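Asker: Need coordinates for the following:
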Amino acid sequence: MVHLTDLPQDFTIELTMYTLNDYCRETFGEKLYKISLNGGFTCPNRDGTLGSRGCIFCSAGGSGDFTEDPHASITAQIEAGKKKVEKKMKSGGHYIAYFQAYTNTYAPIEKLEELFTAAISHPDVRVLSVATRPDCLPEETIALLARLNRIKPVWVELGLQTIHEESARYIRRRYPLAVYEDALRRLKEAGLTVITHVILGLPGETREDMLETIKYLTKGIKDTRTDGIKLQLLHVLRNTDLAEDYLAGHFSVMTLEEYLPLLADCIRRLPPDMVVHRITGDGPKSLLLAPLWTGNKRQVLNAITRYFKEEHVQQGELFPAD
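Answerer: Below you'll find the predicted structure:
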């Protein structure tokens, strides 16, 4: 399936939160659909440069379990993705070409230019979105992304997950916070849109720890902080090292009743103009070990809607963060 990280078109929580749908309608005049692409990349945390087992939570697909066939051309992947989402459209639509699997700037510049140009040149693609690690952004890569950004908008998604170094060591992130800060600065100076990925519910982190990560991401003025955020509840996927720790009883996962107030506290602390790209996430049901309640996406979104309405949650109401 095509992994849609934006929210369904009829999702009423948009009244209290500045979602990706809101942003796309304001900027492009329509909802954009995301097609997850696989450029055949690897990761320095897998190829032996930094490690060989990846981050502790990462599946064998490198967080690209919903991507298209990596053996197909980028144009063919886009066309296959279009067919999967056409039934969701009342009429023709446009797309975000999302390079999702593994580290999508970890390759020679010639390969990056070939793949990214193929995606951004597709007539139905309005945005190029590239997920990567902050330590895989040499100057020549940022220069390439900046050039493409003059053709169509380019978004760069950075996998931060947490600001806490102890948690970062546990999940085998293998870069310090200063590397994220440097990448964010250089991307923003190049005029690129930055989205930051955060995991809520990491083993050992308290509510206060997680809110400290949110507060960190909201500091500074708009021109120096992340433009968007993905809030991902920790998922335990089968055949990962995280699954081994979970099955050994080393940590527990959050219940829906625990997640709702935490998510609300995060949203309240975000700047009103920060785009919220994700509020839960959903792993492949065939791999999902826990929490199983996240498997019913519609039920989860309805629960969030009700909770936000009952608790009068409003993005930005506690910004600047306390």
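Asker: C-alpha only now, for contacts and for neighbours.
Answerer: Noted.
Asker: The helix or strand encompassing Leu145 packs against which elements?
Answerer: Per DSSP states H and E, Leu145 falls inside helix 139-149. In terms of contacts (3 or more Cα pairs under 8 Å, 6 or more residues apart in numbering; DSSP states H and E), helix 139-149 is packed against helix 109-120, strand 154-161.
Asker: Check the offset of that helix from the chain's centre.
Answerer: Counting by Cα atoms, centre = their mean, to the nearest Å, helix 139-149 is centred 20 Å from the centre of its parent chain.
Asker: What are the contacting residues of stretch 13-20?
Answerer: 6-7, 22, 267, 272-277, 304-305, 308, 313-315 (Cα atoms under 8 Å, 6 or more residues apart in numbering).
Asker: Same question for the helix holding Leu145: list its buried residues.
Answerer: Thr141, Ile142, Leu144, Leu145, Ala146, Leu148, Asn149 (16 or more other Cα atoms under 10 Å).
Asker: before we move on, back to that, deepest of the helices and strands packed on helix 139-149, which one?
Answerer: strand 154-161 (a mean of 24; mean count of other Cα atoms under 10 Å).
Asker: in the helix or strand following that strand, what's buried?
Answerer: Downstream of strand 154-161, the next assigned helix or strand under DSSP H and E is helix 165-170. By neighbour count with 16+ other Cα under 10 Å, helix 165-170 contains the buried residues Ser167, Ala168.
Asker: Run through the neighbouring helices and strands of helix 165-170.
Answerer: Secondary elements touching helix 165-170 (3+ Cα pairs under 8 Å, 6+ apart): none.
Asker: Could I get the buried residue list for the very next helix or strand once past that helix?
Answerer: Where DSSP H and E defines the elements, the next helix or strand beyond helix 165-170 is helix 177-189. Within helix 177-189, the residues that count as buried by 16+ other Cα under 10 Å are Tyr180, Ala183, Leu184, Arg185, Arg186, Leu187, Lys188.
Asker: so which of these would you say is closest to Val154?
Answerer: Nearest to Val154 out of the buried residues of helix 177-189 is Leu187 (Cα to Cα; 10.7 Å).
Asker: and that closest one, what is it in contact with?
Answerer: By Cα under 8 Å, 6+ apart, the neighbours of Leu187 are Ile142, Thr193, Val194.
Asker: Number of residues surrounding the last one?
Answerer: What that stands for is Val194. Other residues lying near Val194 total 24 when counted by other Cα atoms under 10 Å.
Asker: next one: the one 10 residues further on
Answerer: Using other Cα under 10 Å, Gly204 is surrounded by 13 other residues.
Asker: what about the strands in this protein?
Answerer: Secondary structure of the chain (DSSP state E): strands at 32-37, 94-99, 125-132, 154-161, 193-200, 228-233, 236-237, 275-278, 288-290.
Asker: Look up how far Ser121 lies from Gly131.
Answerer: Small correction: residue 131 is Ala, not Gly. 19 Å (Cα to Cα, to the nearest Å).
Asker: More neighbours: which of the two?
Answerer: Neighbours per residue (other Cα under 10 Å) separate Ala131 from Ser121, with Ala131 holding more: 22 against 15.
Asker: For the comparison step, fold the sequence that follows:
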Amino acid sequence: MNDRYSWGHEKRYNDFSSHFKKMFQRRVQKVSIDAGFTCPNRDGTKARGGCTYCNNETFTPSYTNLKVPISTQIDEGVSFFKKKYNAISFLAYFQAFSNTYAPFDVLHRFYEEALSHPEVIGLVIATRPDCLTPEILDYLEILSKKYYIMVEIGVESVNDKTLEFINRGHNHQETVDAIHELDKRGIHNCVHAILGLPGEDRETILEQARVISELPIENLKLHQLQIHKGTKMYRQYSENPEIFSLYTAEEYLDIVVEYLELLNPNIIVERFISTAPPELLVAPKWGLKNFEFVAKLEKKLEQMDTYQGRLYIRDI
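Answerer: This is a model prediction of the structure:
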């Protein structure tokens, strides 16, 4: 069975956990950090109000606190995870907002503080494609010679009309350019994509799989569109629910299977769904945890005798 798939294990998709275990020969855990960054479409540089779907409280762990020094946040995160796992190393995860959007001397100080922690072996830096200057890219390239450095880019959609509607403040070409710059410098990358944004139907979503399959993307995080309280999208949903087509869990499962079949088998899939605190989540309310969805996905892939990349055709 292992010989059947190019990624060398029995799962029917190129999964992140297996990849990381093979790379590091031990468990590696991300420790989230809130360094108090903002975004250019929040502070008025490009826009105000942020992305229409975004409420940072939905993905910020309780142990992060922008008023607490980075080293202390790491200590607390390490302590939290060491109670659960053995033989573990850590990546400092700069998660909230755009974590390359600050003067270079600030970024340098924050990254170096995180890397000075004795149990941190690298950085994961979440940002936007329009917040990667040549200076920061050159610096990350230098760091990547010594540490594991991954830059996570919020792509969300490859459709410029959608990007405008959700107030991303950048276009698809800027995403393409950023991914190529990271690849050229040998910096690990991960892209985020949301499935089910307003105006994007099944064919649009499947075309996204084809588009990103031709980019030098290393890792991918997918998640379903969710409506969260405290966002502009929540107001849009309340006023014009007809423009939204929120998937049931089974409908989304079917879309993910089709997406995987078209996806370049070299792309490592890190996540399929997102969860949010119940008090913030408006819709859809599936009541599924990530591992439960993955179990359903793996069962469906087996039942259909299909796998990631089965229908992938390289665009030569």
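Asker: before we move on, back to that, could I have the PyMOL command that selects the buried members from the contacts of stretch 13-20 of structure 1?
Answerer: Applying 16+ other Cα under 10 Å to the contacts of stretch 13-20 of structure 1 leaves a buried subset, and the PyMOL line that selects it is:
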select buried, resi 6+7+22+267+272+274+275+276+277+304+305+308+313+314+315
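Asker: Go through the contacts of stretch 13-20 of structure 1 and flag which are in helices.
Answerer: Asp22, Ile267, Ile304, Thr305, Phe308 (DSSP state H).
Asker: In JSON lines, list these along with distance to Gly220 of structure 1.
Answerer: Formatted as JSON lines, these follow (distance: Cα to Cα, whole Å):
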{"residue": "Asp22", "distance to Gly220 of structure 1": "24"}
{"residue": "Ile267", "distance to Gly220 of structure 1": "17"}
{"residue": "Ile304", "distance to Gly220 of structure 1": "29"}
{"residue": "Thr305", "distance to Gly220 of structure 1": "30"}
{"residue": "Phe308", "distance to Gly220 of structure 1": "27"}
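Asker: Going by distance to Thr49 of structure 1, which of these wins?
Answerer: Ile267 (36.5 Å).
Asker: Give the aligned equivalent of the closest one in structure 2.
Answerer: Taking TM-score structural alignment, Ile267 of structure 1 has Leu260 as its aligned residue in structure 2.
Asker: thought Thr255 of structure 1 was touching Ala290?
Answerer: No: using Cα atoms under 8 Å, Thr255 of structure 1 is not in contact with Ala290, being 9.9 Å away.
Asker: contacting residues for the counterpart of Glu292 of structure 2 in structure 1?
Answerer: Taking TM-score structural alignment, the alignment pairs Glu292 of structure 2 with Gln299 from structure 1. Under the criterion of Cα under 8 Å, 6+ apart, Gln299 of structure 1 has no contact partners.
Asker: State the distance from Gln299 of structure 1 to Leu287 of structure 1.
Answerer: Counting by Cα to Cα - Gln299 of structure 1 and Leu287 of structure 1 are separated by 19 Å.
Asker: And the helices and strands packed on helix 139-149 of structure 1: which comes nearest Val85 of structure 1?
Answerer: helix 109-120 (17.2 Å).
Asker: Superposed on structure 2, what's the mean shift for the helix holding Leu145 of structure 1?
Answerer: Compared with structure 2 after fitting, helix 139-149 of structure 1 has a mean deviation of 0.9 Å; criterion: mean Cα distance after the TM-score superposition for structure 1.
Asker: That helix aligns to what range in structure 2?
Answerer: Helix 139-149 of structure 1 maps onto residues 134-144 of structure 2, going by TM-score structural alignment.
Asker: With stretch 276-284 of structure 1 instead?
Answerer: With TM-score structural alignment as the criterion, stretch 276-284 of structure 1 aligns to 269-277.
Asker: who's in contact with that stretch?
Answerer: Contacts of stretch 269-277 of structure 2 (Cα under 8 Å, 6+ apart): 13-17, 58-59, 219-224, 256, 289-290, 293-294.
Asker: Over to stretch 123-134 of structure 2?
Answerer: Here stretch 123-134 of structure 2 has contacts from 30, 91-101, 111, 114-115, 147-155, 170, 174-175, 177-179, using Cα under 8 Å, 6+ apart.
Asker: In that stretch, which of the residues would be classed as buried?
Answerer: Applying 16+ other Cα under 10 Å to stretch 123-134 of structure 2 flags Leu123, Val124, Ile125, Ala126, Thr127, Arg128, Pro129, Asp130, Cys131, Leu132 as buried.
Asker: for stretch 282-292 of structure 2, same thing?
Answerer: Under 16+ other Cα under 10 Å, the buried positions of stretch 282-292 of structure 2 are Ala283.
Asker: Equivalent analysis for stretch 236-253 of structure 2, please.
Answerer: Tyr237, Phe244, Leu246, Tyr247, Ala249, Tyr252, Leu253.
Asker: ok, how many other residues are close to the residue nearest to the second one when sequence neighbours are not counted?
Answerer: Nearest in space to Phe244 of structure 2, with sequence neighbours left out and distances taken as Cα to Cα, 6 or more residues apart in numbering, is Pro198 at 5.4 Å. The tally of other residues near Pro198 of structure 2 (other Cα under 10 Å) stands at 16.
Asker: so what corresponds to Pro198 of structure 2 in structure 1?
Answerer: In structure 1, Pro198 of structure 2 lines up with Pro203, judged by TM-score structural alignment.
Asker: from memory its match sits against Gly249, does it?
Answerer: No: counting by Cα under 8 Å, Pro203 of structure 1 stays clear of Gly249, with 11.2 Å between them.
Asker: what's around Asn41 of structure 2, how many residues?
Answerer: Asn41 of structure 2 has 17 nearby residues by other Cα under 10 Å.
Asker: same deal with Gly220 of structure 1?
Answerer: 11.
Asker: re the thing from before, please identify which two of the buried residues of stretch 236-253 of structure 2 are farthest apart in space.
Answerer: Tyr237 and Leu253 (22.8 Å).
Asker: gap between the two ends of stretch 264-274 of structure 1?
Answerer: For stretch 264-274 of structure 1, the end-to-end distance is 15 Å (Cα to Cα).
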